[in-house]
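Engineer: Take this sequence and fold it.
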Amino acid sequence: MTVHVQRSAVISDDYAVEGLPRAREAPPDGTAASPCPLDSYFDGIQERWRDVQAFFMEDPRGALERADTLLDEVTGSACSLLFGTLADLRDDWRDDKDTERLRTTLCAYRDHLQQILQLFDRAP
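Structural biologist: Below is the predicted model:
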């Protein structure tokens, strides 16, 4: 199974995942977004994974314990990001009657769903 990490997570200023910097949504005018602050987090995960693999030669069981801890941390962070984004999306339309805003929020739902499906190689 191939897992793709989507680095364009979107969370609002009032929702922060413990230990993760906040991401910023792409500007509505279509210009490129600034580099994602999560890049340094993902780079740190890659570095820690390399350390786990290197540690295997010295202590195989210890390497597996570290791998378990790392995967548990990343899984928890990913879940927090996903639920945080969902909460933000819900807040965007609950009391809004503007059709254009509702349309753009529906597009954001679509994008979020596609990001999740990409994790399982099921994106359209």
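Engineer: from here on, contacts and neighbour counts on C-alpha atoms
Structural biologist: Fine.
Engineer: tell me the residue furthest from the middle of this structure?
Structural biologist: Within the chain, the residue lying farthest from the chain centre (CA atoms, centre = their mean) is Glu58, at 32.4 Å.
Engineer: Surely His4 touches Ile116?
Structural biologist: No: proximity of His4 to Ile116 does not meet the contact threshold set by CA atoms under 8 Å, at 9.6 Å.
Engineer: to compare against the first, here's another:
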Amino acid sequence: MSTQDPQPESTGSIRRVESSTAASGSSVEETPPSTETTESSSRQSLFAEEELSVLRLRWDEVQSGFVDDPRECVQKADGLVSDVVDRLTTGFSEARSRLEEQWARGEEGSTEDLRLALKRYREFFQRLLAL
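Structural biologist: Below is the predicted model of the structure:
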């Protein structure tokens, strides 16, 4: 993973990735995002800048140990990547749980909240497919 790749927050939460323009109306855009939109989304971080710095330092420490102990370096890299994936999963699970709690109380949630949730899922899905 390069030092430019997105990293998680230490709290396990995910920073919302939203465009600077608001969609008109309350429906989710049905057309696939343009390449420009997808590339713009993929350049935005899913995590807070402070945590990016910490995780980049952790990666640098892992990578610097390769010459002395390549096997341990790869094991540490695996652990760090697993931690990042776990934090992403936790963040999406927490967001889903909040929506499910609303629904369990009989609250529908606003169309705008649901649109933003779907947008975050779509952007993340597109990033996964681009890997």
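Engineer: Mind checking the TM-score on these two?
Structural biologist: Once the chains are laid over each other, their TM-score by TM-score structural alignment, normalised by the length of the first structure reads 0.60; 99 aligned residues with a CA RMSD of 3.4 Å.
Engineer: hmm, back to that, more neighbours: His4 and Ile116 of the first structure, which one.
Structural biologist: Ile116 (17 against 13; other CA atoms under 10 Å).
Engineer: Secondary structure element for the aligned residue in the second structure for Asp51 of the first structure, which one?
Structural biologist: Under the alignment (TM-score structural alignment), Asp51 of the first structure pairs with Glu61 in the second structure. In this assignment (DSSP states H and E), Glu61 of the second structure forms part of helix 49-64.
Engineer: what does Asp5 of the second structure give?
Structural biologist: In the assignment (DSSP H and E), Asp5 of the second structure maps to no helix and no strand.
Engineer: ok, now Phe66 of the second structure?
Structural biologist: Residue-wise, Phe66 of the second structure maps onto no helix or strand under DSSP H and E.
Engineer: same thing with the one 10 residues further on?
Structural biologist: Using DSSP H and E, Lys76 of the second structure maps to helix 70-104.
Engineer: just how off-centre is that helix within its chain?
Structural biologist: Centre-to-centre, helix 70-104 of the second structure and its host chain are 9 Å apart (CA atoms, centre = their mean, to the nearest Å).
Engineer: Now do that helix: which elements does it pack against?
Structural biologist: The helices and strands touching helix 70-104 of the second structure, judged by 3 or more CA pairs under 8 Å, 6 or more residues apart in numbering; DSSP states H and E, are helix 49-64.
Engineer: check the fit of the helix it packs on onto the first structure and give the mean distance.
Structural biologist: Superposed on the first structure, helix 49-64 of the second structure shows a mean distance of 1.4 Å to its aligned residues (mean CA distance after the TM-score superposition for the first structure).
Engineer: Next, the angle from the helix holding Glu61 of the second structure to helix 70-104.
Structural biologist: Counting by axes from the mean of the first three to the mean of the last three CA atoms, to 10 degrees, helix 49-64 of the second structure points 150 degrees away from the direction of helix 70-104.
Engineer: Distance from helix 49-64 of the second structure to the middle of the chain?
Structural biologist: For helix 49-64 of the second structure, the gap between its own C-alpha mean and the chain's C-alpha mean amounts to 17 Å (CA atoms, centre = their mean).
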